Every structure is written in structure tokens, then in C-alpha cells.
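Novice: Return atomic coordinates for the entry below.
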Amino acid sequence: MAAQEVDSPTLRKRVLNTPKLCNMLSHTVSSASIELGLHANGRPIALNDQQQRRGSLCGQPLEYRSHYFGEVLIPAPSSPSIAQGQAAVSRQARLPKMALGTALVYDEEMTTYKLLWDDPECAIEVPERLSKSYERLQHYHLVERCVRLPVREASEEEITLVHSPDYLDVVKSTQTMNEEELRTTSKKYVAAYFHQNSYRCAKLSLGGTLQLVDAVLSGEVQNGMALVRPPGHHSQRDQSNGFCVFNNVAIAAKYAQKKYNLQRILIVDWDVHHGQGIQYIFEDDPSVLYFSWHRYEHKIFWPNLTESDYDCVGKGQGTGFNINLPWNKIGIGNADYIAAFLHVLLPLAFEFDPELVLVSSGYDSGIGDPEGRMNATPECFSHLTHLLTNLAGGKLCVVLEGGYHLTSLSESVCMTVRTLLGDAVPRLSGDMTPCHSALESIQNVRTAHTPYWQCLSVDETKLVQQCSTKGSSTLELPYEQQESADTARFDRLIESHMKNILSPAPPFRTSAVTPDGNTFIIPAGVHVEDQAAPREQIDAACSGISMSHLKEGHLVHSVGKMLTVINKLVKKQTKNAVVLSPSTSLSAAVALQTSLNLGIERRA
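Specialist: You can find the predicted model right below:
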């Protein structure tokens, strides 16, 4: 998508053509009942628009991201020659280079610090936030689908990209403090605590985040999540704040600018608290667009700052690049979050055209959290993540911040990782009508930023206040009841809700049918079908089709294997499939006839 330069010095931005945004906003999960990619001699048949949009191969293993993967099914020549090798290299050079995989950063050592004294304000920040999230990823078998990145310590040079040397010295000194000294030092800061392992864990938290940035920007992976602790978005140049020691995401942005010479970075902060630390660091920097929504309640909610309001748009050259969306009531839910993305963040983000997207991913904005008191269900974070994958060529780094209800947190983490891996997003639950308070906040932000963004200078249709359709059922637990609900009951409700929205995983994600007598390089984890359907089923599927082709035995066997795969697709024993056929026209005709025979109503 071509970008056009805007001459206005007030805007200082690049503006993308609007069709790209329109295409992204109209994203849908494929409604076709059968996803079957047919290939002739290793060349894929023309794909429909849906498949082309979803064609970036970004999962690990490969089959977890793609609806088709013909470009990696490369016939292996029986007797390779130098000329053949050169031709293969030439063909590969013409293919677009794609990063493969979703990275996961986690190290159990980051759970080795905790609060050593009684402090009700800090008591909610516990090691189990990390360990429970990782255990849930294992439960859903998501860990093995990710590319595991080793965690390293951040260097002092990297830490001081944002923080002062004096503050670094204070944090470093906590390694040798006794409990009383740790308590005294912690009291110098707001809502913060230190442990003898805080410095080590903070360096691992930051180092793991930078490892993720390196992997994404070097092309090793397409995207990823850093499951790290302590969090970072509240910490400032010379102080700890809000459980945060080093500002992981802010330093990651500075690091990407310095090492990779990036000119435009988007930071999305969906934590329920305002990330004032990030705002202070970049408020005069036009190369970083910072978006934060946060519980505000007209300055009643922590951190109780005037500069958290919608009219704080940045300073100096950074004016217009700081976007605050304050929520002035509790109970904000799925419809409100999606409306904020569609009417504020995404139009500005596409105009900004970032080269990298960093997410300060706090799940205290989800349902059940004692801090946020909001109503967004875990699948909402799947949708938010999906919308962000359309930016920066999919280069997306999600970094854990807050989240203090362990069940809600861990399920939301899993929904985020599922989406990074390329799984279809589940249907959003609940009424999809934004509340009046949310619409008011959204409109205030749009008005405050209209002077700085071309996309906001065009009057849009009034924001929808009534939905034409109903959403699916949601948790029958509005936040007003959550405070009195016991944890066990809430956990049962969440478990039931997740079972309702998540389809059971088939035994095989992707199946493949290959011609007999040929050798192909097949990605690990793809099931190669070798069982052909009975001859009578083949004959029934080919009724009305010219039978002259079926005199060849290898064609009969190929068609039979394809019918076996179609049966598995219908029975949901596999998610999708690719067929390499000696006769593409015959295979396509048989697949269509079989679909008709089975009564499948939607085919692509």
C-alpha cells in the first residue's frame, strides 16, 4: 500500500490510503466449511481474497499459521545438479521473504522475588502471575507451538537508554540489603517494593523483552509475547513506580530506534492503569506514537494525574503523538474496547504507519480483576491482538504488564498467544453496543486530536449507540456482583465460558495429500495422508464427471486420498489441507461434487 507524504508541518506524518484500513476493518474469519488448497506440480491454484489476506506464514510450526502453504512444499529432485540448484535458488529469490513463527519469552527465575512484608497496596503483585500464565499456555499446548527465546540480562548501557545512572545504582544496591533496608528504600517510591532478587529479575525482564524485539526485527520470527516480571510501564527516568522497576517497553522502543534505525514506533497500552512512565519518556518525541486507555473516573483512580486525561496530547514536536483515552466508569467491556480501537487507535495508527508495534499488555483491564473492575472477557484480547497484526507488516511484540486475577489473566494471555499464532479469533460475547460513557470518552479524544491528524479531519458517521444484531451470551456476572463472588465460583464461570467459545482442537491441524512416487519437503507437524477412500466412494464422488482420467491407477489413489481428507475435514478431524494433484481439474471437480453430495452450503 503506497503512502503519500503530507506537506502540512502541523501533521508531520505519513498518510496511508484508506482502502487498506477499510479492508482490515472488514476482516472476517473464513466461513467456508472446507479449506482445501489444490496444487498442480507444486504450483498453488489462485486463492480467494480471504486466503490471500490470511496467507502470511507466521506460526510455529508452520502449519499453525496458514490456510495454505504450497510455497514451501518443494519437490525434491531425485538427482540434483548444480543447474537445478541454481534454478531453485533463483526461484526462491523471487519469493517474498516471510518471517516464520511466534516467539515466547519466559524464564522461571523471574518468579524468584516477592513482597517480604505486609503492604496491602503491593500484595497483589505475586510470582504466580507469571507461573499460572505459563501453566495455562502449557495446558492449551501453546508453548510447543511457539519459538522459545532464551532470556538474557539487560546491560547497564541498555538500562540507561531511559533510566538515570543514579537510579540504576539504587536498584543495584538492593541486592545486598536486608529486609528493613529494602522496606526503607521501597517507601521512597509510590506503590513499589524491592527484594534482593529484584535487580536480577528486572534485568531479565528487560533483557527478555529486548530478545523479542531482536527476533522480530531481524526476521527470525513474525511476532511474539514476552511473559516477563517485574512490569515496566509506570517506571520513570529516576524512580520505581506501580510495581515497575525498569520501563521494559520504553527501553525496547529506544533500543529499536538505536539498533535498527526505526523512525516510527507505535506503543499500545491496554493496561487498566495509565502508563505515565512511557508518556513522560516520549511526550515530546514524534517518532513514537503512544496510545493508552485507562480507568480514570475523572482523576479519582490511581495514578490520579491530570496528565492522564484526553487533552494531554504531547509536548513540543511530540504534540499529537500522545493519545490518552480515559474511562470514567467501571464495567467497560468488549464493545467499548473494540469501539476505541476502530474509532481512535486504528485510524491514527494507519496514518502514522509504524515500523514496529509494542504492546504494554496489562490484563487488569479484563473481567474479574480487582484493580480494573472492568468486564472485557478473554476473547476480547484476541480481537485486539488480531487488529494490531495488520500494522507494521505484522511485526508485533506483546509485553506483559499488569493483571491480578490469576484465572482471568492466564486465560487472556492464552487468547493473545493463540491469535499471534494465527488461530481464528472466537466470536465476541455480550451486547456489542458501546456504553454512553465510553462513547463520550472516545469522542473527546477524537476532538482533542483532530488538529493533528488528517484522518480525523473528515467528519465520520455518528458513533453507533444501538446495535442492529445481538452478540452471543456472555458471563452472567456484571462487575457489580464480582466483588461478592467467591474466587471458586468465578473460576468455574470463566472455565465454562472458555469451553463455550473455544472449539476443540482436531487431532491434526493440517493434512497433506501428495502424488505417489514423488518426494516433497513437508513441514514438521503436517499429517501426510496415505489412506485412500474405498473405490465405491471414489466412483460415487466422480459420478457425472468424465471417467477417462481414472484409468490411471495413480490418479485413482490420489483422488481417494483427497476424499479421505475431505471426510476428515467434515468430521473436524483436521483443520485444513493441501492437495498436490497430477490432475488439478479432476481433483477440483471431485472436491466440489463431494461437497455437494455432503450438503455443504458454503464453498470457496
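Novice: all contacts plus neighbour counts: C-alpha atoms, from now on.
Specialist: Will do.
Novice: Just confirm residue 577 contacts residue 39, I think it does.
Specialist: No. Residue 577 is not in contact with residue 39 according to CA atoms under 8 Å; the separation is 10.9 Å.
Novice: Neighbour count: the two, which is higher?
Specialist: More neighbours surround residue 577 than the other of residue 577 and residue 39, with 29 against 25 (other CA atoms under 10 Å).
Novice: I believe the more buried one is in a strand; please confirm or correct that.
Specialist: Yes. According to DSSP: H, G, I helix; E, B strand; the rest coil, residue 577 belongs to a strand.
Novice: Excluding sequence neighbours, find me the nearest residue to it.
Specialist: residue 511 (4.6 Å; CA to CA, 6 or more residues apart in numbering).
Novice: Quick one: residues contacting that neighbour.
Specialist: 526-529, 565, 574-578 (CA atoms under 8 Å, 6 or more residues apart in numbering).
Novice: same deal with residue 225?
Specialist: 102-105, 212, 397-400, 417.
Novice: all helices of the stretch 201-350 of the chain, in order?
Specialist: With DSSP state H, counting those that start in this stretch as the definition, the stretch 201-350 of the chain shows helices at residue ranges 248-260, 276-282, 334-340, 346-352.
Novice: The structure of the following sequence is requested for comparison with the preceding one:
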Amino acid sequence: MASGTALIYDEAMTRHKLLWNDPICDIEVPERLSASYEQLQCYHLVERCVPVPAREGSEEEILLVHSSEHLEAAKSTQTMNEEELKRISGNYDSFFFHPNTYHCARLAVGAALQLVDSVMSGKVCNGMALVRPPGHHSQRNAANGFCLFNNVAIAAEYAKLKYGLQRILIVDWDVHHGQGTQYIFEEDPSVLYFSWHRYEHQEFWPSLKESDYDAVGLGKGKGFNINLPWNKVGMGNSDYLAAFFHVLLPVAFEFDPELVLVSSGYDSGIGDPEGQMNATPEVFAHLTHFLMQLAHGKLCVILEGGYHLKSLSESVCMTVKTLLRDPLPQVTGEMAPCLSAIESIQNVRAAHKPYWKWLTYEDTSFLHNLSTRSDLPKTADTNPCADDEAKITDSNETDKIERFLELHMKNVIFPVPPIRTATTAELKASAHLNTFPVHLHVVKEMDKNEIEALVSDFHADLVKTNKTLLSLRSTLTILDKILKKEVCNGIAESPAASASVAVALRHPLCFGLQRVLCIFVGDMHIIPNTEDGKILVIHICKEEQTGKSSSKHYIVLNWKEDADGNDFFSAVLGFILPVAYSYQPNLIVIAVGPNRSLGISGISLLFGLLQGLAESRILAVIEDTDINLMQSVAKTLAGASVPHFGVHVPPTQEKVNQIKMLRNQLQQDWKMLQCSVNDGI
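Specialist: So this is what the prediction gives:
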């Protein structure tokens, strides 16, 4: 299994700079690169990455995407004087040339290709290239929007040609629409292009009709171009996460990419003068984490925009920390997407219904009366993470944003325990984890006296026999290490998962945690008390549970995976993740009991995607002695991407109806569900 994170930075790319006054272009400064790199050094992230040198992209590589006329025009600028450079720059929309621009742009292309080679060859698992000029606006025959050559588009064509890839996902989270990338691939079904962007009903640059949600691609490429237009400023963390849950990730899992490329623009972050959005830096850690679950973790992040240096540099660091598989900080702010975001998301879902199986049962009749729906959240159009953030952004004063981000980042917890994944010696031996390709830390199980001392005050009613007491040893040993932050997560085996979980859920509450999420797969015989809201249980079982109905903090999800493929990610992305992110737990317990209804891939999907929450603190309790299950869960906890799912099948109408029913019942309590209202009310 490939490991390590590549980092590409070359100071030479800072030599591209504006030589005259231009109020449009003056924000694209060399310090965008140097400040980002310096912040990476400050967090000691550079030394943890694998350094990869940049190289110049060759003319042949540039011609994979661009015309020879465009290449020759760019080459000709190397010997021009300032007046000539200013004149030729005026031929393009929002672009400037410097004598070093051509060289810098070739380095940016080459850096992107070096990153692709490093990932595809297995030298590293993933990586980031800090480059400028950016690329996603540049078109086949024209520079555009600070971009000369389309770095990410060239990287995609290069990967297809050199490595024979047939499915590449490009995620463009820059605040501007990457129309250049769209034009290049709009007829190509081998490249799935997703872009969210400030649009404001075509009022925001580049002000193109083809930036709207109904531009889905052309010819064979229909369905492979996904535009999510933001029609208001002030979009925040919950809006971005909702877009991933309800649009990008379901399509991406169904598309099953072999490589993921990110056009990583941080002008979509708080404080940026271009974007005027309210997403704080830690949300980019979560977005990166989700993309790492695709393509066996083959992820290449390539810098695009970002014009507030502090916001940019902190967001770059969050991205790199996640690529390094550090535990994720908790995302801040109320998890309630705004009405404008919901409308955009639903428009995209409706536009792409003909092209994707996950939308098979989508009902679009809600679009006719969306704005009058009483069940949708009445949040403000600007959806700040906090009131202070809205005021700061509205003030448009860089120094205030600087002070806010300084304070905000000090309050963001960077959980870095010394050991990631713990297990016991007995489990490691029984599950044949001794020759495992990832490191698992073995902890010594508590003895009987230690267990008795731990549980005597608040578990006595559940621990009635020595046999029950001893069955808790593995679970409570690992849990105690997680709570004390000696390990990040762990895997325990229990002969009675339901009883172990019932006891284990009380311990963190006595330890002082306020919210614990428990996902139980299989028959759960002991139901924890959830009335005070400190425990949220999602019970995934084959059949309806007699006498057990869903409530805000105890949710029953009847789901049996399809035998011919995998349909469970429809439930995870459409229901479980939105609920979990709405709840914002301090700890997650995922337990597998008898008579489980999910296969190994579905269970591993839960572990993989939920690691973004609770500072990545997850306890696995497994009653099943299936060695393959144990190994898959251990690998996922240790940081491997989720296993391949095989053929995707859409959920049955019966399953879709159940999700609709649960959403209708619970969407006022868990507001992230309100982005998937497709019940046609």
C-alpha cells in the first residue's frame, strides 16, 4: 500500500508578478505561494511530506489541452518589454504577463504532472502542488482569469495517456467557475467535472449561462459536467458539506474514479475578497478527507485561487494535514444549510436525474414550490459560521479578518495522539493482523480488578456475572485509551457486542463527554437510554424491530445490502452522514452484532466516512469473528481508503421510501437532512 504525502513547491513560481496598476489583477500576488509554504513550515508539515521537485511541462504536454497558437503566443512574451506585455495582456480577460510568466506557467504544469506521476507510480499515496499561475479558467486557445495553462486539465489528459485511466474525477472547489476545464471535457465521459461557484444568477464573473446547474455536458459527456451555482454570498461550512453529501459524493462513488484531481481554490474560504463566503479553514480538512475515500486514496490537490493570505495559508495547511492522515478537527458552526444552498442542490439533483442511478427515484415536483415550503429551514441567505464571522466578512477589512482567523485557529483543536489505531494482542493474533501492512498498536488488556474498579460506580446493573465482566475487557481497555487521548481509535472484539456497547456508552458520559454517537449493525438486545440527548443511536438492522420506533436520538434504519452490488452508500450519504454531522459527536462507537445486514464494504464505508467527526475518535466493537471484516475495519481505522465497492446498484423503491419517511420525521431535528428533501410534498 502506498504511503506518504508529496509536496511540490518551487520559489521560482513567485517570479510571475504584475508590473503595472490593474485593480482586477492586483490580488494575484507571489505571496500567495510563499505565505502558504511558510505556514506549512510553521506547523512543521513540510518536514513530514515527501518533497517532489517541480519541472517544466513540455510543449507536447501543454499541447494535450491547448492549441499551438496559444502556446506560441505565450512563448513570445519572454522577451517583451513592459509596454508590449501590457498590450498583449489586454487581449485576454483578467490576465497579466511578466517576462517570467511563461516559465512559471510551465513549472505549474510540470508540478501537476510530477504529482500525478508520484501518486500513480505508488511513490506516495497523495499530495499537493503549490503552483501559480493557476489554471482552471484557461481555455484551449486563450488565457483567462489569471490562468495561462490549464494545469489540472493537462494533468487529467496526461494521466489518461500515460496510465491508461478511464475514469478521472476533477473537483473544483474554487469560488469561480472553472469554465476552461468545463469546455475542455464537456463531451468527455471519462472525466467527471464538479464545480461549485459563486454565480448569483449569472451576475458574478465569468457570468456565463453555461455555469448554471442545467449545463450537464454535451453528447457522450452528458451527466459528466456538474455545476452547483451559489446564488448568494456568505455560504458556510454546512452549505459546503451539504453539497458533498447530497451531490458530489453519491455521484463520485457511482462513477468510481481511478484518480481524483482537485482544483483547489481557497477563495471559497472566509475573508476572501473575491468569494465573500464564510467557510472556515477546517472545512477543507473534511472535504479532503471525503475525497481520500475514493480511487484507493489516489488524490492530487493542485492550487488554484485564494486571495486572502491568512485564510489561504491556513486552509492549505488544513488540506495537507488531512493528506498526512492526521485526525480531523471538529468543523465549526451550526449545521444548517441555508435556503439558497438547498435550492441550488435540489436543482442540480433534478438536472442530473437522467444520468445517475442514485437519483433513480428522485422526485423533482418540489422544485415548483420550493420557496414556499414550510418544512425548509428559514436561515438567512448569508449562512455564517458565527455572527462575528458575518460581521467581519461584511466589513471587508483585511486586518479584522486577520485577527479573527488568528483567534479562530487558536481555538481549533489539532488532535495528534501519539498512536493512531489500537487493538489487543489476542485480537491481533486471532484476526491474523500480525503481518498487517499498517501499524496497529497493541495495548495490554485490563485485568478483572481494574475492570471492576472502572465499572463499579455506574455499570453495576449491567455487569452481573464474571463472564459479562470479562467480555468487557477488550472494549473498555481500548475505550479508556481513546478517552485519555493516548490513541486515536481502536478495534475491540466482544462475545456480546450489545452488552459491551451498553456499558461502553456510559463510560464516556461519566468521563465528561456531552455527545456520543453509536451506530449498531445487527441485532441489538440492550437499548441504551437516549432521552437526555447525550447518546444518539442509529440502529441498522434487517427487519423492523418490534416495539422500537425511531425518535430524535434513537433511529431505526432497516437496510439489507443488495446481494448483487452495493446500495448502502445511498443511505450513508443521504441519511447517516447528514445526521451525524448535525449531531457533532465527541466520540463515535460503531458496533457489529449478530445477524448483521451489511457486508464488509458497507461497514468499512461507515468507518471511513465518519472519521471526520469527533476528532477522529472511533471505537469499533465487533462480535463477528470474520477475519476479513476485522482486517478491513482495522485498515480503514488506520487510515486506508475504504475498499472498492464493485457494481453500484440503486436502492429499491422500498428503501428509498424508508429514507424519505425518516427524513420527513427527523429533518427539523437534524437540519443537514433538509438538503435531501425529495419526497415531492
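Novice: so what number do they get for TM-score?
Specialist: With the length set by TM-score structural alignment, normalised by the length of structure 1, the two chains reach a TM-score of 0.69; 466 aligned residues with a CA RMSD of 3.7 Å.
Novice: which SS class is the residue nearest to residue 577 of structure 1?
Specialist: Going by three-state DSSP: residue 511 of structure 1 is strand.
Novice: Show where stretch 307-319 of structure 2 falls in structure 1, residue numbers please.
Specialist: Mapping stretch 307-319 of structure 2 onto structure 1 (TM-score structural alignment) gives residues 404-416.
Novice: who touches the matching stretch?
Specialist: 124-125, 128-129, 132-134, 136-137, 140, 142, 363-364, 366-371, 377-379, 381-382, 385, 403, 491, 494.
Novice: sorry, back to before: ok, which of the helices of the stretch 201-350 of structure 1 comes nearest residue 223 of structure 1?
Specialist: Across these, residue 223 of structure 1 has its closest neighbour in helix 248-260 (14.4 Å, CA to CA).
Novice: Can you give me the stretch of structure 2 that the closest one aligns onto?
Specialist: So helix 248-260 of structure 1 sits over residues 151-163 in structure 2, by TM-score structural alignment.
Novice: Report the buried residues of the matching stretch.
Specialist: Of all the residues in stretch 151-163 of structure 2, those buried under the rule 16 or more other CA atoms under 10 Å are 151-160.
Novice: and which of those is nearest to residue 125 of structure 2?
Specialist: Among the buried residues of stretch 151-163 of structure 2, residue 159 lies closest to residue 125 of structure 2 (CA to CA), at 15.4 Å.
Novice: related to what we said a few turns ago, quick check on the contacts of stretch 404-416 of structure 1: which are buried?
Specialist: For the contacts of stretch 404-416 of structure 1, a burial check counting by 16+ other CA under 10 Å picks out 124-125, 129, 132-134, 136-137, 142, 363-364, 366-371, 377-379, 381-382, 385, 403, 491, 494.
Novice: Same list, the helices of the stretch 201-350 of structure 1, but as a markdown table with distance to residue 14 of structure 1 please.
Specialist: Listed next are those as a markdown table, based on distance: least, CA to CA, whole Å:
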| stretch | distance to residue 14 of structure 1 |
| --- | --- |
| helix 248-260 | 18 |
| helix 276-282 | 19 |
| helix 334-340 | 22 |
| helix 346-352 | 6 |
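Novice: Distance-wise, check the residue nearest the centre of structure 2 relative to residue 402 of structure 2.
Specialist: Nearest to the geometric centre of structure 2 sits residue 287, at 2.3 Å (CA atoms, centre = their mean). As judged by CA to CA, to the nearest Å, residue 287 of structure 2 and residue 402 of structure 2 stand 23 Å apart.
Novice: got it, and residue 331 of structure 2?
Specialist: Distance from residue 331 of structure 2 to residue 402 of structure 2, by CA to CA: 19 Å.
Novice: which pair in the contacts of residue 225 of structure 1 spans the largest distance?
Specialist: Farthest-apart pair in the contacts of residue 225 of structure 1 is 102 and 400; separation 15.5 Å (CA to CA).
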